[in-house]
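[1] Have a look; sequence and predicted model below, questions after that.
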Amino acid sequence: MFYWVHLKNGLSREVYGVDKNRNIIFWSKYEEYRSMINDYIREVISKLSIPSNLRDASSHLILSGGKRIRPILVLSVVDLLGGETDHGLPVAIAIEFLHNFTLIHDDIMDQDMYRRGVKTTHVLYGVSNAILAGDYLYSLVFRLVSDYYKGDEAR
């Protein structure tokens, strides 16, 4: 199974997939998954035991929105394989955190001022704090996966 995004006039998005019989289908779970992902991201961020300036810098970009295509693909595969989508959330969110880590560092390297319509992390919090925030998101990827998937599930 695979998915792709078709942009119409650069505004609306239609997400399609291919079912087990290779029929093209409209992916009706996009908004449901996106909502689950956004809720779980907020939950994870609210539980972080880190200084507030690092929490603010680390969460700034990820809370500013985004299509969430990568984590949605993870939940779609879990669903396709007959699993419970809740069980795929830690990996889905880990992938989104990894993606945002790369965006924070990319914005620094490219000296971008805005992303997703908001000021970039390094503009708001300084380059040093943005690097630290990106690095923290990177380390959080491993923590999310290792905390959730233990024992036989990790294999």
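    Alright, I've got the coordinates. Residues are numbered from 1 along each chain as shown.

[2] contacts, neighbours, all on C-alpha from now
    Fine.

[3] helix or strand for the residue nearest the centre of the chain, which one?
    By C-alpha atoms, centre = their mean, the mean C-alpha position of the chain lies nearest to E96, the distance being 2.1 Å. Using DSSP states H and E, E96 sits in helix 85-110.

[4] How about that helix, which residues are buried there?
    For helix 85-110, a neighbour-count test (16 or more other C-alpha atoms under 10 Å) marks 85, 88-101, 103-105, 107-108 as buried.

[5] just stretch 12-19 next, same as before
    15-17.

[6] Helix, strand, or coil at G66?
    Using DSSP: H, G, I helix; E, B strand; the rest coil, the secondary structure recorded for G66 is coil.

[7] residues contacting the residue lying closest to it once chain neighbours are set aside?
    Sequence neighbours aside, R116 is the residue nearest to G66 in space, at 7.1 Å (criterion: C-alpha to C-alpha, 6 or more residues apart in numbering). Neighbouring residues of R116 by C-alpha atoms under 8 Å, 6 or more residues apart in numbering: 64-66.

[8] residues in contact with the strand or helix carrying D135?
    According to DSSP H and E, D135 maps onto helix 127-148. Here helix 127-148 makes contact (C-alpha under 8 Å, 6+ apart) with 54-55, 57-58, 90-91, 94-95, 97-98, 100-102, 104-105, 108, 121-122, 154.

[9] try this one side by side with the last:
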Amino acid sequence: MNIEEWEEYQHINDAMNDMINSMDDSSQMKSVVGHICRSGGKRVRPIILMLSSQICGSNSEDAVNAALAIELIHSASLIHDDILDEGVIRRGVESAHKKFGPAAAMLAGDYMISKSIELISSYDAPVVRAFGRAGMAMAEGETIDIKSTTGTFEDNNYFDCIDKKTASLFAASATMGAYIAGADEATAELLKDYGGKLGIAYQIVDDLLEYTESTDDKRSCHESISLLQIYQKEMTQGQAVQKATEIAMEYVKMAKEILSNFEPSDARNKLLEITDYITIEMLPK
């Protein structure tokens, strides 16, 4: 699967490049934002937003600004995450705060959040509300993550953390797409549930990759407590990996079952593909 060939990927990349090219050259901001936004990434969340809009009868063009807003707030959260975790490598390149300094990186994050608010402001209230709530949940999840290495951190704390820190933006992306298409509340809730389940599965798989050292495109000086470390208190490493994998696959199954509520379409097929792409296909071999 080559997601970079999808028209949705091209739409979000074009919008991102147009935004960067239009920025003022008089400050360092354009260089910092350009480094962050052009350092790779699958654009999964904005693609989910556009496909969710399509599955509800709209088109990608109506959702591009919202999709770009999602990508910007996600990228801003990665900047802040790297500063907090002393991350040195992100997406295979030097993290923004290492390359430009923490002050410039933090201000770039502020700029991107502000730009995302401008982009989302043209949409109706349900879209704006879902976007704002996701941002608040992400910040709350990050505070839980920071505390994970101090005191008691059990599996219920872990799932609360990733539900807020990671799954909330997946859920918001899917439900915002539905709202943009004019879907009813029940349909928007279905897609929100799909995004939330997928986000949890994705984060567990990401933790599996880091735990088994199967990826080298991200490196931090501070590591959070993962589900694998929690399980290994009571079982072997192999058993912990197997149990976490089984839980991730259960969430994948639930996400796919939600999509079965929608009529067959290209958008539904792509959502099923992207579900596998960021979970099953990423599992450590």
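    Good, I have the coordinates. All figures in this text were calculated on a predicted structure; none of them were measured in a lab.

[10] Tell me which residue of structure 2 lines up with the residue nearest to G66 of structure 1.
    Matched by TM-score structural alignment, R116 of structure 1 corresponds to R91 in structure 2.

[11] roughly how far apart are its match and Q28 of structure 2?
    Applying C-alpha to C-alpha, to the nearest Å, one obtains 21 Å for the distance of R91 of structure 2 from Q28 of structure 2.

[12] Equivalent analysis for A105 of structure 2, please.
    Taking C-alpha to C-alpha, one finds A105 of structure 2 at 10 Å from Q28 of structure 2.

[13] circling back: list the buried residues in the helix holding D135 of structure 1.
    Residues of helix 127-148 of structure 1 classed as buried: 127, 129-138, 140-141, 144-145 (neighbour count, 16+ other C-alpha under 10 Å).

[14] Number of residues surrounding Y149 of structure 1?
    15 (other C-alpha atoms under 10 Å).

[15] From Y231 of structure 2, how far out is A240 of structure 2?
    For A240 of structure 2 relative to Y231 of structure 2 (C-alpha to C-alpha), the value is 5 Å.

[16] just to revisit the earlier point, most neighbours among the contacts of R116 of structure 1, which one?
    The most neighbours of any of those, using other C-alpha under 10 Å, belong to G66, which has 14 neighbours.

[17] That one pairs with which position in structure 2?
    In structure 2, G66 of structure 1 lands on G41 (TM-score structural alignment).

[18] does G83 of structure 1 count as helix, strand or coil?
    On the basis of three-state DSSP, G83 of structure 1 is classed as coil.

[19] again with V32 of structure 2
    helix.

[20] Quick check: it touching A96?
    Yes. Taking contacts as C-alpha atoms under 8 Å, V32 of structure 2 lies within contact range of A96: 6.9 Å.

[21] If we ignore the residues flanking it in sequence, what's nearest A76 of structure 2?
    Using C-alpha to C-alpha, 6+ apart, the closest residue to A76 of structure 2 is G109 (4.4 Å).

[22] tell me which residues of the helix or strand encompassing L7 of structure 1 are tucked away?
    In this assignment (DSSP H and E), L7 of structure 1 forms part of strand 3-8. Buried residues in strand 3-8 of structure 1, counted by 16+ other C-alpha under 10 Å: Y3.

[23] before we move on, what about stretch 128-141 of structure 2?
    Buried-residue list, stretch 128-141 of structure 2, by 16+ other C-alpha under 10 Å: 128, 130-131, 134-135, 137-139, 141.

[24] Find me the equivalent region of that stretch in structure 1.
    Under TM-score structural alignment, there's no match for stretch 128-141 of structure 2.

[25] now do stretch 198-210 of structure 2
    Going by TM-score structural alignment: stretch 198-210 of structure 2 matches no residues.

[26] What's S114 of structure 2 aligned with over in structure 1?
    With TM-score structural alignment as the criterion, S114 of structure 2 matches S139.

[27] Structure 2: strands as residue ranges?
    87-90, 93-94, 218-220 (DSSP state E).

[28] once aligned to structure 1, how far is the second one on average?
    By that I understand strand 93-94 of structure 2. Strand 93-94 of structure 2: mean distance to aligned residues in structure 1 after superposition is 0.5 Å, counting by mean C-alpha distance after the TM-score superposition for structure 1.

[29] before we move on, the earlier item: which of V32 and A96 of structure 2 has more neighbours?
    A96 (28 against 20).

[30] Please report how far the more buried one lies from A244 of structure 2.
    Distance from A96 of structure 2 to A244 of structure 2, by C-alpha to C-alpha: 31 Å.

[31] can you put the buried residues of stretch 128-141 of structure 2 in JSON lines and add distance to I274 of structure 2?
    Converted to JSON lines, the buried residues of stretch 128-141 of structure 2 look like this (distance: C-alpha to C-alpha, whole Å):
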{"residue": "V128", "distance to I274 of structure 2": "25"}
{"residue": "A130", "distance to I274 of structure 2": "22"}
{"residue": "F131", "distance to I274 of structure 2": "21"}
{"residue": "A134", "distance to I274 of structure 2": "21"}
{"residue": "G135", "distance to I274 of structure 2": "23"}
{"residue": "A137", "distance to I274 of structure 2": "24"}
{"residue": "M138", "distance to I274 of structure 2": "22"}
{"residue": "A139", "distance to I274 of structure 2": "26"}
{"residue": "G141", "distance to I274 of structure 2": "24"}
